[in-house]
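Peer 1: only geometry, no sequence info:
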């Protein structure tokens, strides 16, 4: 496999999660730093316009969304799969990670942004508000909803704690990609919310997992400029297979649109359908800066539609 090139910025919680996953998998990676807010002129040519962080580049194959990336990492080297999904844990780990992302993170990001309304740069607050809350959100609405959101967050963390307690102490079992998701939400709350550390004290198993993964994967093997990464993509060709592996009315070569299935400011991404399975959709994309690349998304959590 070609080098794993991670397009990210260091404070990004989802990039932090992916870096931990690479550390747990024992994989070396190359760092390309990108802007925190659009425009991202040296990233979007690779992704057909997808703007979220992080993005994993492997030659001319571009992988979006951390769930998708985790499965790519598991296939990167022979031992990586056992490290990310030890034993029969793949299904449970993927379900736990998806629940954390879809249930806990939306609550966590609400309390974090609500607290930062008067202190963070206005352009950052506006961008993240549009991205996570969709059109029509207001600071007043966030503040009014905050007490109920905190109650929901506390309930969700209690369920996560019970789940981790049922799995046993992390020093007597193999950590998995599911633990990476748990550690990521703890890291985010502890570092971005003034009440995070206090709240986490009531969840010792979660704190134990967080401590076990602290610092893992946070050192890249090397750094690279975004311009260098574009050249690598241009000189390579997509290696992911093409074809329909799942029952669908869509056909290879058909124009399709893909976007996260949430209320947000995410632009719809368009390309020619390259491949479709139960887990992943791949589109072919061309741009003057990168030539022909294949951009890969998970099926779960994304709306896919014919665009012809």
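Peer 2: Cool, got the structure. These numbers were taken from a predicted model, which means no experiment stands behind them.
Peer 1: going forward, measure contacts and count neighbours with C-alpha atoms only.
Peer 2: Fine.
Peer 1: Do you have the strands of the stretch 51-200 of the chain handy? List them.
Peer 2: Secondary structure of the stretch 51-200 of the chain (DSSP state E, counting those that start in this stretch): strands at 55-58, 61-64.
Peer 1: other SSEs contacting the last one?
Peer 2: Contacts of strand 61-64 with other secondary structure elements, assessed using 3 or more CA pairs under 8 Å, 6 or more residues apart in numbering; DSSP states H and E, are made with helix 44-47, strand 55-58, strand 291-298.
Peer 1: Residue 30 reaches residue 217, doesn't it?
Peer 2: No. Taking contacts as CA atoms under 8 Å, residue 30 lies outside contact range of residue 217: 11.3 Å.
Peer 1: Pick the most buried one from the helices and strands packed on strand 61-64.
Peer 2: Stretch with highest mean neighbour count among the helices and strands packed on strand 61-64: strand 55-58 (a mean of 26; mean count of other CA atoms under 10 Å).
Peer 1: What is it packed up against?
Peer 2: Using 3+ CA pairs under 8 Å, 6+ apart, strand 55-58 is in contact with strand 5-8, strand 61-64.
Peer 1: Now find how far off-centre the helix ranked longest in the chain is within its chain.
Peer 2: In the chain, with assignment by DSSP state H, the single longest helix is helix 139-167. Relative to its chain's centre, helix 139-167 lies at 20 Å (CA atoms, centre = their mean, to the nearest Å).
Peer 1: Okay, one more to line up with it:
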């Protein structure tokens, strides 16, 4: 197996989701710490413009979005599974809700003045302002939830999650952790880090014990890697995009056609390249970069849109 390289930073909730999955599957990985805000020159060299965190690199293949990263890690290490056969569909649907609805509720709740130092660390007022401006540009015109609304919604969600853990059930869908547990956990982990506000987690019996159970998976073994080295690894490698996978077209496109892939919700930065993969669940484009060489950038279908150039 080639090295798994995770490009992330410590306070990123979606990065914590992936780090914990690596721990669950006991996969060793290389850790590249990237900037929290733009500019990110080494990130751009590898992804072609995708700026969300984290992304995963295996040689010259770049995997964007934690949902797709989870699928790739499942292929690399099928056991223990994130998608047990008896509830795979339900687990995926609950994970999608958590990664979208629960995540933005948690973000709206934690970004209160008392919690900012616990989330961003010892930053100067100028750095905090730069972070705020960067995130505002990522959100664009997306609607923003008030603290009052977020508090009420989060309270209700916690009660619902608590009911799923009733009667001593160890994980949300039963005896085994699923992708749903990791997606819900990273949102509540972010709330937990906002220490002055974290007592909201105590309102739902069972949630605290479940979070401790999830945290116990840890991050397994990681080794630091400089971002410049990761770019050099891509340049020295060849992509391994699966041309053997069936081409599934819903856009009137064909392999090799020039397209862009763009998120549909926030950070709407398109990545342009030649389409090499279009399956039921995944897109991938081949692109050339002066520093990274030829790379293939992969995206999940859900949450992204493809357009012809």
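Peer 2: In hand now; what should we look at? Computed from a predicted structure; not experimentally measured.
Peer 1: okay if I get the helices and strands packed on strand 61-64 of structure 1 as CSV plus distance to residue 13 of structure 1?
Peer 2: Listed next are those as CSV, based on distance: least, CA to CA, whole Å:
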stretch, distance to residue 13 of structure 1
helix 44-47, 20
strand 55-58, 13
strand 291-298, 19
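Peer 1: closest one to residue 193 of structure 1 among those?
Peer 2: Residue 193 of structure 1 lies closest to strand 55-58 among those, at 25.6 Å (CA to CA).
Peer 1: what about residue 133 of structure 1, how many residues close to it?
Peer 2: 18 (other CA atoms under 10 Å).
Peer 1: these two touch, right, it and residue 264?
Peer 2: Yes. Counting by CA under 8 Å, residue 133 of structure 1 touches residue 264, with 5.9 Å between them.
Peer 1: Buried residues, stretch 186-195 of structure 1. List them.
Peer 2: Residues 186-190, 192-193 are the ones in stretch 186-195 of structure 1 that count as buried (16 or more other CA atoms under 10 Å).
Peer 1: And the residues you listed, which is closest to residue 294 of structure 1?
Peer 2: Closest to residue 294 of structure 1, out of all of those and judged by CA to CA, is residue 188, at 31.2 Å.
Peer 1: Tell me the spacing between the closest one and residue 262 of structure 1.
Peer 2: 21 Å (CA to CA, to the nearest Å).
Peer 1: of the helices and strands packed on strand 61-64 of structure 1, which approaches residue 165 of structure 1 most closely?
Peer 2: Closest among those, using CA to CA: strand 291-298, at 29.5 Å.
Peer 1: so where is that closest one in structure 2?
Peer 2: Per TM-score structural alignment, the counterpart of strand 291-298 of structure 1 in structure 2 is residues 293-300.
Peer 1: Relative to residue 113 of structure 1, which of the helices and strands packed on strand 61-64 of structure 1 is closest?
Peer 2: Of these, the one closest to residue 113 of structure 1 (CA to CA) turns out to be strand 55-58, at 23.1 Å.
Peer 1: tell me the average deviation of the closest one from structure 2 after fitting.
Peer 2: Comparison of strand 55-58 of structure 1 with structure 2 after fitting gives an average deviation of 0.5 Å (mean CA distance after the TM-score superposition for structure 1).
Peer 1: ok so, going back, which one of the helices and strands packed on strand 55-58 of structure 1 lies closest to residue 279 of structure 1?
Peer 2: strand 61-64 (12.7 Å).
Peer 1: Figure out which of the helices and strands packed on strand 55-58 of structure 1 is closest to residue 24 of structure 1.
Peer 2: That would be strand 5-8 among those, by CA to CA, at 15.6 Å.
Peer 1: what packs against the helix or strand following that closest one?
Peer 2: Next helix or strand after strand 5-8 of structure 1 toward the C-terminus (DSSP states H and E): helix 13-25. Contacts defined by 3+ CA pairs under 8 Å, 6+ apart place helix 13-25 of structure 1 against helix 66-74, helix 80-84, helix 177-192.
Peer 1: That concludes my questions; thank you for your assistance.
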